[in-house]
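Predicted model and sequence below, questions to follow.
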Amino acid sequence: MMEWIMIALGGGVGASLRYAVTVFITKLNYPVNYATVIVNLIGSFLLGLVIQKLNSELILTFLAIGVLGAFTTFSTFAFDLVKLFNEKYVTKTIIYLSITLVGGLAMFALGFYI
């Protein structure tokens, strides 16, 4: 039962942080999909770091599943990707896809092996 509580609490923190990043990025007059890339890259790095460095299952559950699970967003990434493609921004679509996938894997590895 404690795991469920930690996931719920962490999810609230992660979703709030993601929203804060989105608000910050849009106030700088950047497109919303910049926020999605940023949270996914930061989240990938932090997930690698958390998995490698933490031994406590409860803290790992709170951070990895709760906070970072809610902070990062594959569904918004997929939506942004389809939207760019449908708007005929082929080059931007390829760049967005590449940065998110390759960058996310690289950031996870960096966090994991740091």
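Structure's in. What do you need?

rest of the way, CA atoms for contacts and neighbours
Fine.

give the contact list for residue 4.
Under the criterion of C-alpha atoms under 8 Å, 6 or more residues apart in numbering, residue 4 has no neighbours.

And it, how far from residue 87?
Residue 4 is 40 Å from residue 87, where distance means C-alpha to C-alpha, to the nearest Å.

what's the answer for residue 109, then?
Distance of residue 109 to residue 87, given as C-alpha to C-alpha: 33 Å.

more crowded one of the two?
residue 109 (17 against 9; other C-alpha atoms under 10 Å).

show me what contacts that one?
For residue 109, the contact set (C-alpha under 8 Å, 6+ apart) comprises 45, 48.

now the one 4 residues further on
With C-alpha under 8 Å, 6+ apart as the criterion, the residues that contact residue 113 are 48, 49, 52.

could you flag which of those residues are buried?
Neighbour counting by 16 or more other C-alpha atoms under 10 Å classes 48, 49 among these as buried.

Turn the contacts of residue 113 into a markdown table, including secondary structure and distance to residue 70.
Listed next are the contacts of residue 113 as a markdown table, based on DSSP: H, G, I helix; E, B strand; the rest coil; distance: C-alpha to C-alpha, whole Å:
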| residue | secondary structure | distance to residue 70 |
| --- | --- | --- |
| 48 | helix | 16 |
| 49 | helix | 17 |
| 52 | helix | 20 |
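
Next one for the comparison:
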Amino acid sequence: MVYLLVGAAGFLGASLRYCVGVFLFHESTVFPFATLTVNLLGSFLLAWLTTGLLIRFSLPSHIKTALGTGFVGSFTTFSTLSVETVNLFLHGKLVLAFLYIAASIFGGLWMSRLGFQVEKGEGTE
């Protein structure tokens, strides 16, 4: 049963990921905003879900797995981040590549922290 739930949630997460990509992608765009956006949102969402929302509602473990691994896991994309970063390097866009790496890592950490704080009802200072 857990495999079906993870697959169904994965389908929804991947579909949403695709929609965000279609909405944010433009041929003339050099910087990979779509991937950065989904990875930052995914960092927030996973922290928010796992910090308390899934615990507070005492959901069964297979539902937690479906939401975390299936939905958020398929919504975010490390492999695309890697390919896009290498592509920026190969095209001589070193500053953009390093900016992308920094924004992904530090932005992801900050969004995770924000997700924890939002779930706990803390301020974001």
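On my side now, so go ahead. Predicted model, so just to flag it, every value in this text is computed and none were measured.

Quantify their similarity with the TM-score.
The TM-score (TM-score structural alignment, normalised by the length of structure 1) is 0.92; 113 aligned residues with a C-alpha RMSD of 1.6 Å.

quick one: residue 58 of structure 1 and residue 68 of structure 1, what's the gap?
Using C-alpha to C-alpha, residue 58 of structure 1 is found at 14 Å from residue 68 of structure 1.

Which one's more surrounded, those two?
Using other C-alpha under 10 Å, the more surrounded residue of residue 58 of structure 1 and residue 68 is residue 68, with 27 against 15.

Residue in structure 2 paired with that one?
Counting by TM-score structural alignment, residue 68 of structure 1 corresponds to residue 72 in structure 2.

Could you list the buried residues of the helix or strand harbouring residue 15 of structure 1?
Element membership for residue 15 of structure 1 (DSSP states H and E) is helix 2-27. Buried positions in helix 2-27 of structure 1, judged by neighbour count with 16+ other C-alpha under 10 Å: 3, 6-8, 10-15, 17-18, 21-22, 25.

Please enumerate the helices of structure 2.
Remark: helices assigned in structure 2 by DSSP state H are 2-24, 33-48, 54-56, 61-65, 73-75, 78-90, 94-120.

what's the fourth one packed up against?
In this structure, helix 61-65 of structure 2 packs against helix 2-24, with contacts taken as 3 or more C-alpha pairs under 8 Å, 6 or more residues apart in numbering; DSSP states H and E.

And for the fifth one?
The elements that helix 73-75 of structure 2 packs onto, with contact taken as 3+ C-alpha pairs under 8 Å, 6+ apart, are helix 2-24, helix 33-48.

chain center to the last one, what's the gap?
Using C-alpha atoms, centre = their mean, to the nearest Å, we find the averaged C-alpha position of helix 33-48 of structure 2 to lie 3 Å away from the chain's own average C-alpha position.

go on, the first one?
Taking C-alpha atoms, centre = their mean, the mean C-alpha location of helix 2-24 of structure 2 is offset from the chain mean by 11 Å.

and it, how far from structure 1 on average?
Helix 2-24 of structure 2, aligned to structure 1 and superposed, deviates on average by 0.5 Å (mean C-alpha distance after the TM-score superposition for structure 1).
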